[in-house]
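*Asks:* all I have is the shape, not the residue letters:
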């Protein structure tokens, strides 16, 4: 039976995590390593300035005093070291992770860490609102994972970012990341003690979804599946810059 490490960024007591575990347990041996509290938008942060705690709240369910990235590390490199997982699954997240949001997402970043460790990762997120059904999403996620595995798509370091519409899905679309536009906003206020505080973040700016993107898939009430990778190199720009290497030699002489 396949072995899966399951994590999230909404915390160990998240309903999305519980539903995902329930569905995945029918196809795999699932171990849970999840933050002991909300860690949304923690991105790919790793805790290095203080020790981590791990509390086993029930059999193979560990609450970790760190980020999703910490959870993956502790699970793979310590608790499951003698019999490592074949796949890292992160979710089900409350809210979609599409476009630029994947760079902020703790949910998606857990799969980035999986990739660094040489393991495939699948991030699962649910659009919230009327009609959202975590149990349905969990069941479909298990089926999609089995499909990807049967097609040999869950190879080492492969990442898939999957987002579910709030309604019953009308299909599945393999697509690329879109571009989410936000109002550039920082709200300043004063607390009861007279000290200033700030909230970062504006509301999304409505726009028509670009063709072939995860935005379009969800707009069409489809499941979006986007393959991701960690190589951030701009190869087009690199090719251009190579032309100037000779000119730069003099700077180091």
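*Replies:* Arrived safely, thanks for sending. What you see is a predicted model; the values in this text were computed from it and never measured. Numbering: from 1, shown residues only.
*Asks:* please make it C-alpha for all contacts and neighbour counts, starting now.
*Replies:* Will do.
*Asks:* can you tell me what sits against stretch 6-14?
*Replies:* The list of residues contacting stretch 6-14 from outside it, by CA atoms under 8 Å, 6 or more residues apart in numbering, reads 17, 21, 30-42, 62-63, 67-68, 71-72, 88-94, 106-107, 110.
*Asks:* among the residues you listed, which ones are in strands?
*Replies:* 30-35, 62-63, 88-94 (DSSP state E).
*Asks:* ChimeraX command to pick out the buried ones of those residues?
*Replies:* Selection of buried members from the ones in strands among the contacts of stretch 6-14 for ChimeraX, criterion 16 or more other CA atoms under 10 Å:
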select :30,31,32,33,34,35,62,63,88,89,90,91,92,93,94
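*Asks:* what's the closest of the ones in strands among the contacts of stretch 6-14 to residue 239?
*Replies:* residue 88 (34.4 Å; CA to CA).
*Asks:* these two touch, right, that closest one and residue 4?
*Replies:* Yes. Look at residue 88 against residue 4 with CA atoms under 8 Å: they come within range, at 5.8 Å.
*Asks:* ok but residue 113 is inside a helix, no?
*Replies:* Yes. Per DSSP: H, G, I helix; E, B strand; the rest coil, residue 113 lies within a helix segment.
*Asks:* for it, which non-adjacent residue is closest in space?
*Replies:* Nearest non-adjacent residue to residue 113, counting by CA to CA, 6 or more residues apart in numbering: residue 69, 6.1 Å away.
*Asks:* take a look at this one as well, against the first:
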């Protein structure tokens, strides 16, 4: 078993160190992660400049790019082998509901998935690494289970772990993504020279936290495991858009 590990918090973040240590003994582990924090970078690739890869004293490779850059470079030129599994995290904070669209942690796993490699993203739902040891234990359990009983189809799993001690963990649930309200307004400020600048505001409140959502599972101290896919086609709207586009299709 060859495991590629990445994240979005940077190669020296506590989460990736804990995850890598937790996976020891499960296979050959290679870490390729961003040089700096890339939270919120989503699936972006750096196309306007070359990227450098360096190796830290602990053996971790780090790239001056995004999480997607890291996995892409690893799979298309850096490594001389194809990993059996891509694992991302452990993220410093939740990736629930709509967060997955912006998450660099999920993006790193997604890049592996796009190359046909089973991929899992792990996040600790509260910032600050509280009970990181328990999150690392859960991550190992999930990876061990995947190795012992791999799913037949392509796999992209988004795993969120409550920031509680193991004694308070209720178990594990398979969930769907919930939804949030729109984000809070931007925060306007100014540079010392009086130029206006804007900080992206906080995430919105939870809108859909139904019983089978990731939000509901976390609220009840369950580990949330959500299978993801990348087909953005709105299949239920195809017929309606076909009828709407009829005149456009008829006129060259």
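*Replies:* Okay, I see it. Note that the coordinates shown come from a computational prediction; the quantities given were computed from them, not determined experimentally.
*Asks:* hmm, back to that, can you tell me which of the ones in strands among the contacts of stretch 6-14 of structure 1 is nearest residue 100 of structure 1?
*Replies:* Using CA to CA, those come closest to residue 100 of structure 1 at residue 93, 16.1 Å.
*Asks:* report the contact partners of the residue nearest to residue 113 of structure 1.
*Replies:* 44-46, 106, 109-110, 113.
*Asks:* go again with 10 Å.
*Replies:* By CA atoms under 10 Å, 6 or more residues apart in numbering, the contact set of residue 69 of structure 1 is 7-9, 34-35, 42-47, 106-114.
*Asks:* ok, back up a step: who touches both of residue 88 and residue 4 of structure 1?
*Replies:* 30-31, 121.
*Asks:* any chance of those in CSV, plus distance to residue 159 of structure 1?
*Replies:* Converted to CSV, these look like this (distance: CA to CA, whole Å):
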residue, distance to residue 159 of structure 1
30, 19
31, 19
121, 5
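*Asks:* the strands in the stretch 51-200 of structure 2, which residues?
*Replies:* Assigned by DSSP state E, counting those that start in this stretch, the strands in the stretch 51-200 of structure 2 fall at 53-55, 61-63, 85-92, 119-124, 156-161, 171-174, 179-180, 187-190, 196-199.
*Asks:* so which of those comes closest to residue 215 of structure 2?
*Replies:* Comparing the strands of the stretch 51-200 of structure 2 against residue 215 of structure 2 with CA to CA, the closest turns out to be strand 179-180 (8.5 Å).
*Asks:* centre of the chain to that closest one, how far?
*Replies:* Using CA atoms, centre = their mean, to the nearest Å, the mean C-alpha position of strand 179-180 of structure 2 is found 17 Å from that of the whole chain.
*Asks:* surely residue 68 of structure 1 touches residue 32?
*Replies:* No. If you go by CA atoms under 10 Å, residue 68 of structure 1 and residue 32 don't touch, sitting 11.2 Å apart.
*Asks:* which neighbours do these two share?
*Replies:* In contact with both residue 68 of structure 1 and residue 32: 6-8, 90, using CA under 10 Å, 6+ apart.
*Asks:* farthest pair in these?
*Replies:* Longest span within these, CA to CA: 6 and 8, 7.1 Å.
*Asks:* and these two? which has more neighbours close in?
*Replies:* The neighbour count for residue 6 of structure 1 versus residue 8, taken as other CA atoms under 10 Å, is higher for residue 8 (35 against 30).
*Asks:* the more buried one and residue 34 of structure 1, how far apart?
*Replies:* Shown here: residue 8 of structure 1 relative to residue 34 of structure 1, a distance of 6 Å by CA to CA, to the nearest Å.
*Asks:* any shared contact partners between the two?
*Replies:* In contact with both residue 8 of structure 1 and residue 34: 14, 17, 67-69, 71-72, 90-91, using CA under 10 Å, 6+ apart.
*Asks:* ok, now which ones touch residue 90 of structure 2?
*Replies:* Contacts of residue 90 of structure 2 (CA under 10 Å, 6+ apart): 5-9, 13-20, 105, 121-125, 129, 132, 135-136, 139, 159-161.
*Asks:* now do it against residue 149 of structure 2, distance only.
*Replies:* Distance of residue 90 of structure 2 to residue 149 of structure 2, given as CA to CA: 22 Å.
*Asks:* repeat that for residue 178 of structure 2.
*Replies:* Counting by CA to CA - residue 178 of structure 2 and residue 149 of structure 2 are separated by 27 Å.
*Asks:* and what of residue 128 of structure 2?
*Replies:* Taken as CA to CA, the span from residue 128 of structure 2 to residue 149 of structure 2 is 33 Å.
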